[in-house]
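Enquirer: The following block contains a protein sequence and its predicted model.
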Amino acid sequence: MVYSQRSPGSRRLLLLLLLLTALESGSGHVHYSIPEEVKHGTFVGRIAQDLGLELVELVPRLFRVSSKGYRDLLEVNLQNGILFVNSRIDREELCGRNAECSIHLEVIVDRPLQVFHVEVEVKDINDNPPRFLRREQRLFILESRIVDSRFPLEGASDMDVGANAELKYKLNPNEYFDLDVKTNEEETNILELVLKKALDREETQEHLLLLTAVDGGKPELTGTVQLLISVLDANDNAPKFDKSVYNIRLLENAPNGTLVIKLNASDADDGINKEIVYLFSNLVLDNVRSKFIIDSNSGEITVKGELDYEDCNLYEINIDAVDRSSFPLTGHCKVIVKLLDENDNTPEMVITSISLPVQEDASLGTVIALISLSDRDSGPNGQVTCFLTPHVPFKLVSTFKNYYSLVLDSALDRESVANYELLVTARDGGSPSLSATASVSVEVADVNDNAPTFAQAEYTVFVKENNPPGCHIFTVSARDADAQENALVSYSLVERRVGERALSSYVSVHAESGKVYALQPLDHEELELLQFQVSARDAGVPPLGSNVTLQVFVLDENDNAPALLPLPGAGGAGGAVSELVWRSVGAGHVVAKVRAVDADSGYNAWLSYELQPAAGGARSPFRVALYTGEISTTRSLDEADSPRQRLLVLVRDHGEPALTATATVLLSLVESGQAPKASSRVLAGAAGAETALVDVNVYLIIAICAVSSLLVLTLLLYVALRCSAPPSEGACGPGKPTLVCSSAVGSWSYSQQRRQRVCSGEGPPKTDLMAFSPGHPPCPLVGDTSQHQDLNDDHCAKCRKRNSREFAL
């Protein structure tokens, strides 16, 4: 349950005071309170409203909350400015048994920078039951003990505080024992078991009682322990101490061997029954035994281990005085040792930088860093003050208890001083006082006035098609003359459409390294040139940037096998072509033709035809033209030739490795004038198809001539315009030098000279010129594919000599 103790009038007055304080020093203080163990999302307070901040400015002003050691317990909803509980809050885990428990929050906003302090008090709830250290307490009592004899018991502890930790005890009803509870000056309970009826060991040897502790919470919680009492025979008088409780004050860090107290007990018996031995009670915990030791004969308690007020400031020691009789009697007392704090802890300082480095045009009052002070000591020993080395343009402003802000006090001049080394000193109020120092380096920074620049305005990149997805194809690099964040360059694509798809589906650029990756395999048959821009932008405020153009040419690979074109008459199994051939034809007569195409370009699309040898090694009277695919006779046909000829034609491209396809041609040899009627129909159909094919070829030749004429006229007009106009640079400028390559069957050249880009289109027109010259060795390439590639003089001279013998395909 969240509650506020401010009335509406006092709330408005407090809000006004907070606003005035924020205007003067840039800080404020708001107090909330919540119970522990509330659910996630529990409302704490309208923190933005209480600090005088508008909801619409929380995000632009970078509203943020930090807390030392309590990072995820509380959170702020930036939409409505409400502070809510983010995770489980356990008061005992946060503050232990301390009476006060608060979570301190630092609220920071920018533009202008302000720091507010918020305290959220965590109220205790009764969530911890009383607990006894042991499940069972065992006592040995002589049957001769008189009525009203008292026996100390170990009490319970409760992790809660206040009323929730106020314990009451009750003993189950019985006829022999009562419970007596007293409170000493240290507000701790002293439990004693009081004998109210004489014991008779012969009647009852053991008594089993139940001791219950009840706390003061609502609802109340309980804890129990069993008391097992054994009745013994022995002495009449037990040893007695002067006091039942001894209170001792002892300085922390007391050296080993320091006397705490000398106990003295007396026994009214005589002889051996009067001799007393002093022992730690079995109620004494191990941590007490590790700090103190008792002399069994003298009763002196001395320091054994290191005493630290900050670890534990109160020790309760139960002492037993036992006589030496055969049936010993025991006297009991308690020694309470309270430690006094000494100034043995130096102040601790945590410096959190806010605005480093500082711009030289920063306004006065700019917060540079936050300083948090702490001291483990208590009282004046734990009160810390902070001061700064003199003669610097900075000062310390106290914003809250043990919190300071380092702020700008006078104007900065980077040209005079570029860096300040500040010394911050924290000193406590002890006597003698202890201090701690910390250095703060304040760098004066410049503004962002340089944009990233590329070495070139445009790069040409060559990439083979069918690249693996994600392969690296190029690296762009830009330099920025600024320093630190202003020189931190990041790269990104300038998005555009490539046909029907976005550019980002083809390539990506790594934001930090500038490496350009192809996201998918590129297909030369689909995309020959991919032109795009990469943007380089620095991290300054405001950021500056520039662009570079990349032209990625996709080089062809032999990834498409030749494809056979359907011909009239193909209808047999496997797409075989059937033809009738007169036996009277002479040598060189064309009887059929195989046609194929290849989707690749250059050498990869240059096809050759081969006739596979006939089965049995018989020599065929037919041959196939190497580059046209025409099947013709090698001699006159005679009676010895089989009437049915099956020819297997292998179509091969010139890629590396070469890809192939096969075509089957079935030839039927017939005598003149003796063909059957069905064969006549086939011949007529074949003749008609041949006539139709001749007509198509005529049309194709006419269309090719027209297109070639138009291309020649366009080139002549372009050359005339280029010669008459002065040279100009721009998006449609001249291309790059010629790239000449070769293979085992000839050479091909790809020319960009005199290339004119279509500025309004999505990409440049295809300007491939392919030339083949069989039988020449390869011409090697010179240069880097990422730059313009040139040929050396020797290489070009050899290639020019070969080109004189080339023929165009």
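Expert: Cool, the structure landed.

Enquirer: make it CA atoms for all contacts and neighbour counts henceforth
Expert: Noted.

Enquirer: Give me the contacts around stretch 76-93.
Expert: 36-49, 55, 58-59, 63, 65, 72-75, 101, 122-124, 159-160 (CA atoms under 8 Å, 6 or more residues apart in numbering).

Enquirer: so Met669 touches Thr633, yeah?
Expert: I think there's a mix-up here, since residue 669 is Leu and not Met. No. Counting by CA atoms under 8 Å, Thr633 is not a contact partner of Leu669; they are 12.0 Å apart.

Enquirer: Of the contacts of stretch 76-93, keep whichever come out buried.
Expert: Buried by 16 or more other CA atoms under 10 Å: 36-38, 42-48, 58, 63, 65, 73-75, 101, 122-124, 159-160, out of the contacts of stretch 76-93.

Enquirer: Restricted to strands, list the residues you listed.
Expert: 43-45, 65, 74-75, 122-123 (DSSP state E).

Enquirer: Between these, which sits nearest Ala265?
Expert: Lys123 (45.6 Å; CA to CA).

Enquirer: Could you report the distance from that closest one to Thr183?
Expert: 26 Å (CA to CA, to the nearest Å).

Enquirer: and if you look at Lys338?
Expert: 16 Å.

Enquirer: What of Lys274?
Expert: Distance from Lys274 to Thr183, counting by CA to CA: 31 Å.

Enquirer: just to revisit the earlier point, in terms of distance to Val581, which of the ones in strands among the buried ones among the contacts of stretch 76-93 ranks first?
Expert: For these, the nearest to Val581 is Glu75 (94.2 Å; CA to CA).

Enquirer: Contacts for stretch 16-28 next, please.
Expert: Stretch 16-28 has contacts (CA under 8 Å, 6+ apart) with 29, 51-52, 113-118, 399.

Enquirer: next up, a second structure to put side by side with the first:
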Amino acid sequence: VILSRIGLLLSLLLFAFWEAGSGQLHYSVPEEAKHGTFVGHIAQDLGLELAELVPRLFRVASKSRLDLLEVNLQNGILFVNSRIDREELCGRSAECSIHLEVIVDSPMQVFHVEVEVKDINDNPPVFPATQKNLFISETRALDSHFSLEGASDADIGTNALLTYRLSPNEYFSLKVPTNDEQVKPLELVLKKPLDREVASEVLLVLKATDGGKPELTGMVEILITVLDVNDNAPVFDKAVYHVKLLENARNGTLVIRLNASDLDEGANSHILYFFETDISPNIEATFCIDSDSGEIKVNGKIDFEETKLWKIQIKAIDKGNPPMFGHCTILIEVLDINDNAPELVITSLSLAVREDAPLGTVIALISVTDPDSSANGRVTCTLTPHVPFKLVSTFKNYYSLVLDSTLDRESISHYELVVTARDGGSPSLSATASVSVEVADVNDNAPVFPQPEYTVFVKENNLPGCHIFTVSAQDADTQENAQVSYSLVERRVGERALSSYVSVHAESGKVYALQPLDHEELELLQFQVSARDSGVPPLGSNVTLQVFVLDENDNAPELLAPRAGSMVGAVTEVVSRSLGAGHVVAKVRAVDADSGYNAWLSYELQPAAGSARSPFRVGLYTGEISTTRALDEADVLRQRLLVLVKDHGEPALTATATVLVSLVESNQAPKVSSRALASAVGPQGALVDVNVYLIIAICAVSSLLVLTLLLYTALRCSAPPSEGACGPGKPRLVCSSAVGSWSYSQQRRQRVCSGEGPPKADLMAFSPSLPPCLNSAGGTVQREADSEHLKEVNLYLRILFYRVFWPVLLLFV
């Protein structure tokens, strides 16, 4: 029961420590632990379920070696994976820990775990050498002190607390410095005068024992050679010298000038200075000593980050015979300067970031180190300004790069971020690192056509399957989100489906006419083409095509019967010989199924072979046959007139009408027609009637003109018709050259429709469409609205002239 209560109390303490540590776990493990040694229930302590470790991509990142510790994803236990040597990992640092970053996804979480490596007593004390030789004069006074280099232990704490024991002898005792005098060396103290004649050499064993359990020992043999005569050794001013030296001091910089004195005289008082024979090779490579002056100077690289304190043993030797020795210790404290720039390590968590990623998404982990100390080692990180990302500090010198604002791949698809780390030194040093962030596309852009509507002109009688136009839509997305396919928006055109007239290639957007088009049957075909991308869900848009079928001269003039029951192409007229010049005796009527110039007919009278000049002529555009002179007895009683009816197409098509004229005496002539009667009334009566008709015609034409202008103004001021409605909506003109060509319809107003609604009349428009032409300056043909307005006014006036004025004038002429 007591154990369970203690366990519950420890759990509560661990939970409180977890809350206070802001997401940091702390474990400890002894060094040299075997593989598989339990460290802690990391998944349980982090509040993670075992079943979600693999789905959430549970992983461990470490700044140091990743193979020291491992997590079993089956039970969530952190265990030792390979040998941990605290001395190799942290040296003689009092604190040694391994920092782990635990990362899980969905949602992204980062936890910090510190595993403290506990020291064990696995290193015995080690002396600089296994044997030390001392030369001591036999005249040396009692209580003389002889410095010895102590042992060193790579462990820390109690495991490195050394005690010394000298082998039993009658001449020397060992003086060990107290805790406050750790910098002082060990000393042999002479407690009995030496006598070279009794003992020329004394062999001692010095043993060092650490405070570990079990304790480890090291030893050195001290061979003392007893010298004769010169009985005063050199003596330094101080036993220990303290010196401060800036790192990166140049070679030749003076560290200290030593001064030792000898009470002897002559050669026995002449002192030389040397490093101790068992000194470290690093000291000999970094410093040099002048044996005569005792000056110690810098001879190598002084680096605070490598060595913060140098301990140098110096000996002073006189020139006596035998020589005598004095010893001192120099402690050189290296002062730090800001000579190390921060170091950045960036770990990217994803290759690309979706443009619809939520704010706060973690992009990368950043760790910063600076081996300098104090303010020189305090680092702050900043990010390139004006980017949709920010740095969030998660732990000391650890940052997360997260999304701070929305992304748009179509605006910027790639970011090159620069992270700058700057220390607090004076002057400060900085380091930069680049982070490449790719923005992944999502389907948020529909295909877009350059313009909402195209006008296409196709000549009738085209070949089946001919290419008439190409639609093209652009999608700002990439890859499959930008793969556009085209299709027709199916509808009915009269009694038939749209797909029986045209088709569109799904990939290229080319529009084909599936059958020959007939201007006389269909003047305007209006339909829509849909563009859809391949994204999920797909997006699309439509474009409207107005296909105008241009007329070709494929219909010859057709003759109309002059009266009911008569034969087409043959007219028989009875004319009185008493008629004078200018009297209309007959009229040839013909129509043409084409439109425009192709339907504009002219009439010519063909001369009969072998006959004299005919007394008749035909009106060029009216088809009226009238007398050119007064008829006389010499004229043939029966005359055969051939009238050639010709249109204005290229090439022109013709038809021939035969008019048989029989000349009779005036008392035998049949009842004249109203026109002949008008002629008989007399020139003045006919003239009055013509004037009345002309006045009526002019009034009618003027009324039509005013009505047309009012209608045009209303159409210009009104809103454009809705999509799919029929009407005279303003189509977008497409030109095929810098000038373009105009065509118009003169024959009739045919009903055309693009869907439901009122019909459209055929209008004047540019010839076959291509994308809007560029002028020589690179602008479009429609760059000036005023010019376009004048063109459209001219267009409507021409239509009005050919559709209204011209037929009326021809009628009354």
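Expert: The structure has been received and is ready for your questions. Treat the numbers as computed from the prediction; the structure is a model and nothing was measured.

Enquirer: TM-score for the pair, please.
Expert: Here the TM-score for the pair of chains, by TM-score structural alignment, normalised by the length of structure 1, is 0.53; 450 aligned residues with a CA RMSD of 2.7 Å.

Enquirer: circling back to that earlier point, who has more neighbours, Lys274 and Thr183 of structure 1?
Expert: More crowded of Lys274 of structure 1 and Thr183, by other CA atoms under 10 Å: Lys274, with 18 against 10.

Enquirer: residues touching that one, list them.
Expert: 239, 266-268, 323-324.

Enquirer: quick one: contacts for Ala536 of structure 1?
Expert: 452-453, 478, 489-492, 545-547.

Enquirer: From Ser4 of structure 1, how far off is it?
Expert: On the measure of CA to CA, Ala536 of structure 1 and Ser4 of structure 1 end up 54 Å apart.

Enquirer: ok, the residue mapped onto His35 of structure 2 from structure 1 - contacts?
Expert: Using TM-score structural alignment, the partner of His35 of structure 2 in structure 1 is His40. Counting by CA under 8 Å, 6+ apart, His40 of structure 1 makes contact with 84-88.

Enquirer: Same check on Leu228 of structure 1?
Expert: Leu228 of structure 1 touches 136-139, 206-209, counting by CA under 8 Å, 6+ apart.

Enquirer: One more pass at 7 Å, please.
Expert: 137-139, 207-209 (CA atoms under 7 Å, 6 or more residues apart in numbering).

Enquirer: so how far is Asn172 of structure 1 from it?
Expert: 13 Å.

Enquirer: count of residues packed around Ala268 of structure 1?
Expert: Applying other CA under 10 Å, we find 11 other residues in the vicinity of Ala268 of structure 1.

Enquirer: all strands of the stretch 601-750 of structure 2, in order?
Expert: With DSSP state E, counting those that start in this stretch as the criterion, the stretch 601-750 of structure 2 has strands at 602-606, 616-618, 624-627, 638-646, 654-664, 742-743.

Enquirer: residues contacting Phe17 of structure 2?
Expert: By CA under 7 Å, 6+ apart, the contact set of Phe17 of structure 2 is empty.

Enquirer: Over to Ser106 of structure 2?
Expert: Contacts of Ser106 of structure 2 by CA under 7 Å, 6+ apart are Arg56.

Enquirer: Mind doing that once more with 10 Å?
Expert: Contacts for Ser106 of structure 2 were tallied using CA atoms under 10 Å, 6 or more residues apart in numbering; they are 55-57.

Enquirer: Now do the same for Arg11 of structure 1: helix, strand or coil?
Expert: Using DSSP: H, G, I helix; E, B strand; the rest coil, the structure places Arg11 of structure 1 in helix.

Enquirer: Now which residue in structure 2 aligns to it?
Expert: For Arg11 of structure 1, the aligned position in structure 2 is Leu14, judged by TM-score structural alignment.

Enquirer: what residues are up against its match?
Expert: Applying CA under 10 Å, 6+ apart, we find Leu14 of structure 2 in contact with 8, 20, 25-26, 45.

Enquirer: Out of those, which end up buried?
Expert: Buried among the contacts of Leu14 of structure 2 (16+ other CA under 10 Å): 25-26.

Enquirer: for Leu790 of structure 2, helix, strand, or coil?
Expert: Per three-state DSSP, Leu790 of structure 2 ends up helix.

Enquirer: Please tell me how far it sits from Glu170 of structure 2.
Expert: According to CA to CA, Leu790 of structure 2 and Glu170 of structure 2 sit 132 Å apart.

Enquirer: now, among the contacts of His40 of structure 1, which is nearest to Val740 of structure 1?
Expert: Asn86 (69.4 Å).

Enquirer: Filter the contacts of Leu14 of structure 2 down to just the ones in helices.
Expert: 8, 20, 45 (DSSP state H).

Enquirer: Pull the contacting residues for the first one.
Expert: To tie it back to what came earlier, the one meant is Leu8 of structure 2. 2, 14.

Enquirer: same deal with Asn230 of structure 2?
Expert: Asn230 of structure 2 is in contact with 136-140, 264, 267-269, 318-324, counting by CA under 10 Å, 6+ apart.

Enquirer: repeat for Lys118 of structure 2
Expert: 28-33, 85-86, 95-97, 156.
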